[in-house]
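> 3D, please:
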Amino acid sequence: MRFIIGIVLCFSVLAEKKLDFVLAVWRHGARSPMTFSKTSSIGDSFEIWPDGTGQLTENGKEMHRELGRFLRNRYKDFYPFDKEYRRKDIYVRSTDRDRTLLSAVSNLGAFLNVSTPGNVPFPVHTLPTETDNLLRYPNMNCKRFSEILKNKEIQQTAGYKDLDEKYADDFRKMAELLNDTTEYTLDNMWTIFDNVDCHKYNNFSETVPAELLSGPLYERLTKAAGLAMQTLFTDVEGNRRIELSRMQGGVLLGDILEQLRSPLKQYDFDEHVKYLVYSAHDTTLAAALVAMNAQQQNFKQPFYASALLFERYYDDSTKTHSVEIWYKNNNEFTDLTAETCGEKPCSLEQLEQAWLPVIPLNWDAECHHMDPSPEHLQAVQTKSNILAVVLALSWAIFISYFILSKRSSKHPERLALVEQEFSMGVDDKWSNVPASNFVNPSI
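Below is the predicted model:
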């Protein structure tokens, strides 16, 4: 009897917990190489890649149709698929790159079961790349972060140097197999290994040596590529993860947290969207994973059409929300909720506490955007020197006048007033800079 009651109670709890909002962040599908290799034997050309570099391929489109079908099946009881597209239910934003825009189109065509994929009845929003501080990572708009990368601070740690040494023979072997004279390290190996992967996953592998397509060497190089991407956003030791994340992936987590608290509403409607999509890149997912402190052991480069899913549930019995976080990376589908939140179920308050260390309160300040330039400092110093001379002369004149007047006035309050006026220090312009809180251009 107790067993039956337990089952009934279990089903009643499950029935009370309902999915009411989903935010998806995904990587584009397979593409052409970012640059055509000129020094290797791979033979990149417009004959193989007719649309040029960094472009979504037919395989890439199909990868996102497959992800779209996966998501349609996962949310079949949540999203109103039985109705025509309604803008109140969905909002899609992409980085301003052909491959991410077309990935969104391909994915949502399958997600909404559009019979003709090219005839897509929904808008995909974007921002110019140079102003997109939400989905483009590493974000070189951050002055401090840009300086860290330029000075190769991450590459100077003992852990990074050990990794470079660990994979040195593999990098040399890769170059040898490709008849490439470039000296590859963890810092630049992706520039050619990316081309290898593009050939592999677009079925143009005839010119790629078999050892670079599968087997132990390929697995080690794949591992190295993942570590190279991870160290864009943290040092190997993890000592600077929080610092760097506050300038990079923590910005995205801050936006996600705000959306989970109060999801976007399309204008004209009172109810929030059911499905919010960010179509982006592997580095976007990598920055988020590092900031979330998830998947950090044996870090893998986010595969084509990989996706982070943030699902918000409403419990009618407690009138509270909880969050689940899932990660689809190639054939792996992993529950990250406990890993990033600390426990499952995860309340919004718990998630906020878990992410709080990496969410910047003032992105401009942490990126040193409000620091004065050397030229400005020199100008301020010059003005300060002039002001000091003027003040000194003023004091000299005042004291002389005061002595010559033989202190004719016996009112000490008059002297106190003059001292007060002259003792007003020059304001430190940089000590009270008004807060310029970073506003995510999310909507």
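
> C-alpha only now, for contacts and for neighbours.
Noted.

> residues contacting the one helix or strand L244 maps to, please?
Secondary structure assigned from DSSP states H and E places L244 in helix 241-245. If you take C-alpha atoms under 8 Å, 6 or more residues apart in numbering as the criterion, helix 241-245 is touched by 145, 233-235, 251, 287, 290-291, 357-359.

> quick check, central residue of the chain?
Nearest to the mean C-alpha position of the chain, by C-alpha atoms, centre = their mean, lies G249 at 3.6 Å.

> residue contacts, that one?
137, 284, 287-291 are the contacts of G249 under C-alpha under 8 Å, 6+ apart.

> any idea how far R414 is from it?
59 Å (C-alpha to C-alpha, to the nearest Å).

> again with D170
According to C-alpha to C-alpha, D170 stands 83 Å off from R414.

> between these two, which has more neighbouring residues?
D170 (18 against 11; other C-alpha atoms under 10 Å).

> and the more buried one, which helix or strand is it part of?
For D170, the element it lies in under DSSP H and E is helix 168-177.

> now the second one, please; I'll put the structures next to each other:
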Amino acid sequence: MAAPLALLLGISLALAPPLAQARSLRFVTLLYRHGDRSPVRAYPRDPYQESTWPQGFGQLTQIFIRSTDYDRTLMSAEANLAGLYPPQGQQVFNPNISWQPIPVHTVPDSAERLLKFPLSPCPRYEQLQNETRQSAEYINKTRQNLEFLEMVANQTGIRDVSLESVWNVYDTLFCEQTHKLLLPPWVTPDVMTRLKQLKDFGFEFLFGIHQQMEKARLQGGVLLAQIRKNMTSAANASAPQHLKLLAYSAHDTTLVALQMALNVYNGRQAPYASCHIFELYQDDDSNFSVEMFFHNESGREPFPLTLPGCDQRCPLLDFLRLTDPIIPQDWVRECQVASNVQDTELIVALAVCGSILFLLIILLLTVVFRIQSQPPGYRHVSNEGEEQP
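Here you go, the predicted structure:
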């Protein structure tokens, strides 16, 4: 019985339709925050000024793709590339150095319009921020923490500590604490906890609280538009496919701006080296899908992120449809304040009318001048007007 059974099984397998093509990873986009660094600045009464940090302010501590034009993000990019792509075969130029040079692309800080947030200049965004400052949530948060903010101002020597600037104090103290420096007596665990909470509120102020979707169009939506463009290009069978991985080396505000635009922000500052991952797959039915992950803790696997309105494995067309509302169509125009747009149109209209009027006046003066400049011609005098002899 065994032989006929085996024969039937073989025939069945031979007649069965071929297995569908396996799901394959086609393209990956990484957006990560730089690694551990020294403080960006010290507060006036800080016992640890720049001389305390051998590498200076705002620099990475252990190590000296597109990246923003900051040492810490450029260095993070190089470090990550060194780990991802050790030299092999002909790439090894020195057997004692397990590293190969890989270019990192950047633009001057003044020209950065993709990775440094908040993006500016954008008058409409500034108007939204002024409106946010008038919101009940912002006013109540300020009132609840007024005495605490005044205490921080007195202890640090900073003249004005607000919900928007307090993150600088927390950041400096956090860096000093991380590097085992003794903090001043006023910096108790409760103070650090409260500073952290206010710092997290400051991130929400930048990209949410009031008119979050419009803020997204003016901020994180700009970066998301580029990410969507890259994924769409990777899914286009007719386009030449060269890139498999694209990495952005940036900042915590970059991650917050993007995640607030996607409405997947967890309300907490992204730790050093946190990474938001986009994976584009070609499914077994030849369609494409997008999966997102967030890696924010060493030693643990990235946890999945789900775009609201879609599954974690989101069809690419659904991903594009759901994110369309936060993609700016004309960022420069959307950044203009409505009254400014109307004023601009009025000014243009007045300028056109003024130009036409000026031309008409010139034409009229020209005609008058030509008439007056003509010499007098012969004049006929009637016989009736002559005197009789």
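
> need the TM-score between these chains.
Here the TM-score for the pair of chains, by TM-score structural alignment, normalised by the length of structure 2, is 0.75; 335 aligned residues with a C-alpha RMSD of 3.5 Å.

> in structure 2, what range does stretch 240-250 of structure 1 match?
The counterpart of stretch 240-250 of structure 1 in structure 2, using TM-score structural alignment, spans residues 211-221.

> neighbours of the corresponding residue of structure 2 for N141 of structure 1, how many?
Using TM-score structural alignment, the partner of N141 of structure 1 in structure 2 is P121. Residue neighbour count, defined by other C-alpha under 10 Å, stands at 12 for P121 of structure 2.

> gap between P121 of structure 2 and A247 of structure 2?
In terms of C-alpha to C-alpha, P121 of structure 2 sits 26 Å off from A247 of structure 2.

> how close does the lengthiest strand in structure 2 sit to structure 1?
Counting by DSSP state E, the longest strand found in structure 2 is strand 24-33. Mean deviation of strand 24-33 of structure 2 relative to structure 1 after superposition (mean C-alpha distance after the TM-score superposition for structure 1): 1.1 Å.

> what range in structure 1 does that strand sit on?
Going by TM-score structural alignment: strand 24-33 of structure 2 matches residues 18-27.

> in the matching stretch, what's buried?
Neighbour counts over stretch 18-27 of structure 1 (16 or more other C-alpha atoms under 10 Å) mark 19-27 as buried.

> and of those residues, the nearest to D132 of structure 1?
Distance to D132 of structure 1, by C-alpha to C-alpha, is smallest for V25 among the buried residues of stretch 18-27 of structure 1, at 15.1 Å.

> the closest one contacts Y278, correct?
Yes - between V25 of structure 1 and Y278 there is a contact at 4.7 Å, judged by C-alpha atoms under 8 Å.

> thinking again about what came up before, which residues touch the helix or strand following the helix holding D170 of structure 1?
Using DSSP H and E, the next helix or strand after helix 168-177 of structure 1 towards the C-terminus is helix 190-201. Contacts of helix 190-201 of structure 1 from elsewhere in the structure, counted by C-alpha under 8 Å, 6+ apart, are 30-37, 42, 59, 205, 208, 212-213, 221, 225, 228.

> ok, 6 Å please
Outside helix 190-201 of structure 1, the residues that touch it by C-alpha atoms under 6 Å, 6 or more residues apart in numbering are 32-33, 205.

> if we can go back for a sec, of the buried residues of stretch 18-27 of structure 1, just say which sits nearest to V273 of structure 1.
Nearest to V273 of structure 1, judged by C-alpha to C-alpha, of those is F21 at 7.3 Å.

> isn't the closest one up against H272?
No - using C-alpha atoms under 6 Å, F21 of structure 1 makes no contact with H272, being 8.5 Å away.

> what range does stretch 413-420 of structure 1 cover in structure 2?
Under TM-score structural alignment, stretch 413-420 of structure 1 corresponds to no residues of structure 2.

> starting at the chain centroid, how far to that stretch?
When distances are taken as C-alpha atoms, centre = their mean, to the nearest Å, stretch 413-420 of structure 1 is centred 57 Å away from the chain's centroid.

> please apply the same query to stretch 269-277 of structure 2.
On C-alpha atoms, centre = their mean, the centre of stretch 269-277 of structure 2 falls 14 Å from the chain's centre.

> got a list of contacts for it?
The set of residues external to stretch 269-277 of structure 2 that reach it, using C-alpha under 6 Å, 6+ apart, is 29-36, 252, 292-296.

> could you tell me where it falls in structure 1?
Taking TM-score structural alignment, stretch 269-277 of structure 2 hits residues 301-309 over in structure 1.
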